[in-house]
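Student: Got a predicted structure here, sequence first:
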Amino acid sequence: MFKIDPSRAIGAYAAVMTAIAGYAVIGAATAPPARFDTIDVRRINVREDDGTLRMIIAGRDNIGGIVIGKNEYPHPSRAEAGMIFFNDEGAENGGLVFNGKIVAGKPVNAGSLTFDRWHQDQTIQMTSEEDGARRHAAFIVNDRPDEPMRFDQIGRLGTMKAGAAKDAAVRQANMVGTQRVYLGSAADRSAELSLRDANGRKRLVLRVEPAGAASVTFLDEKGHAVSRVAPGS
């Protein structure tokens, strides 16, 4: 009667399973990527091989708060869908977001591409916004503090009303910013390039009115025009 040697059987089994596992790994490594015609998802997280988060693509309801490393903090105002960018540390450093709907019978619509300073808010922004008849589109450059924002404090700002208390909370959270460059359309539909000093005061304005009148204006630290150049002046 034929007998099976248990030790040899176990060895053969191990060899077969190793071969199968190896084939599966090699096959997975060489298999072509999956292809889809349509994918419906609520959120996509793009990560590095070590798990570091590098991008979020999501709708408004799932885009989440402000992610800094392994911590997530409530965002005081973000209510848009889009993409959020993260640096090599997994900290948010910009994004592309957009929204739009009818509010009280008028269109409210916005899109924004931003790039942040390290652990701070945006220093560069391309934006288009409209609120009924009020609208503008611009390229904006901001100064931001050297110190990081206090992410544990900014969530409550979304529930605060505008005023002195909220202004103080913004300063405490180190969310202050100073606009230095504005290039775009203004609320009155004129085209404008304004350059500001480190305190956010306009010092040089190039402007073309909707009807076509053009001017270059130099201003002092109090906002008074000290010189103005215009055709025919």
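Tutor: In hand now; what should we look at? Numbers count the residues shown, from 1 in each chain.
Student: From now on I want contacts and neighbour counts done on CA atoms only, so please keep to that.
Tutor: Fine.
Student: So what touches stretch 167-185?
Tutor: The set of residues external to stretch 167-185 that reach it, using C-alpha atoms under 8 Å, 6 or more residues apart in numbering, is 120-121, 136-145, 147-151, 153-154, 157, 191-200.
Student: Please repeat the previous calculation with a cut-off of 7 Å.
Tutor: Residues from elsewhere that reach stretch 167-185 (C-alpha atoms under 7 Å, 6 or more residues apart in numbering): 136-144, 149-150, 153-154, 191-197, 199-200.
Student: Mark which of those residues are buried, thanks.
Tutor: Buried residues within these, defined by neighbour count using 16 or more other C-alpha atoms under 10 Å: 136-144, 149-150, 153-154, 191-196, 200.
Student: Alongside the first one, take a look at this:
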Amino acid sequence: MADHNKKYSKIETEQLNIVDKNGKVKLSLFNEDNIPPAIMDGIDILPGHRQDQPISGLMFYNREGDECGGLIYGNEVDEEGNYNAFASLTFDQYKQDQVVQMRYEDDNGKRGYGFALFDRPSKNLRKMVKNTNQIKDSNLSSEEKDAAIKKELEGSVQRAYMGKTEQGDVSVQLMDSAGNQRIRMVVDENDVPKMEFLDEKGHVTYRLPPE
């Protein structure tokens, strides 16, 4: 009889998959040499995605085996000591892309980090990727391809962000359903606070304090 209660004080491995009783992966812990593919409906929907990136992390999967979020992190340093570091924690909409993200980026001391919310359409992401690739491979003109891809991705927009920019501003940004920034609250690098309301074209219609 197999011993299902073995205890280990230390395990060293390059990838660890947690599976259900049927062997379906529910969670994958991996190093940069074993980055999992982007799986949806049992298919790698983005072949080569992330495979050349210096990331390790933890990937989440739902009951159907679809990737549904994860934690990735990593960094690069060149021979001159220049570096880039990053981390991201995401949660995905069912059969879609991320709707919640917490991220950090640091490019040689230029740092930005924060929390973002997204809207996603009620369309299967695998089908959207397939349609987009077909458009790219079609005989349409560049302008027609751009328009068709924009229509295919319609409804996939960032709606909110709270964080700190590379310029040192701490801000809260709220976007409309088209992804246009409409409210912006900022405490800038000089500790000066301001609040702005914008129209759909990005023009400031009202601000506090008034100029």
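Tutor: It's in. The structure presented is a predicted model; accordingly, all values stated were derived computationally and were not measured.
Student: about what we covered before: quick one: which of the buried ones among the contacts of stretch 167-185 of structure 1 sit in helices?
Tutor: In helices, judged by DSSP state H, the following of those are found: 153-154.
Student: center of structure 1 - which residue?
Tutor: By C-alpha atoms, centre = their mean, structure 1 has its centre lying nearest to residue 95, at 2.4 Å.
Student: Could you identify the residue of structure 2 that aligns with it?
Tutor: Matched to structure 2 by TM-score structural alignment, residue 95 of structure 1 sits across from residue 70.
Student: Look up the closest residue to that match, ignoring the ones flanking it.
Tutor: Excluding its sequence neighbours, the residue lying closest to residue 70 of structure 2 (C-alpha to C-alpha, 6 or more residues apart in numbering) is residue 59, at 4.2 Å.
Student: tell me which element that neighbour falls in.
Tutor: Counting by DSSP states H and E, the element that carries residue 59 of structure 2 is strand 55-61.
Student: residues near the counterpart of residue 186 of structure 2 in structure 1, how many?
Tutor: In structure 1, residue 186 of structure 2 lines up with residue 207, judged by TM-score structural alignment. For residue 207 of structure 1, the neighbour count with other C-alpha atoms under 10 Å is 22.
Student: OK, contacts around residue 207 of structure 1?
Tutor: Going by C-alpha under 7 Å, 6+ apart, residue 207 of structure 1 touches 190-193, 214-216.
Student: JSON lines for those, including distance to residue 100 of structure 1?
Tutor: Listed next are the contacts of residue 207 of structure 1 as JSON lines, based on distance: C-alpha to C-alpha, whole Å:
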{"residue": "190", "distance to residue 100 of structure 1": "24"}
{"residue": "191", "distance to residue 100 of structure 1": "24"}
{"residue": "192", "distance to residue 100 of structure 1": "25"}
{"residue": "193", "distance to residue 100 of structure 1": "27"}
{"residue": "214", "distance to residue 100 of structure 1": "33"}
{"residue": "215", "distance to residue 100 of structure 1": "34"}
{"residue": "216", "distance to residue 100 of structure 1": "35"}
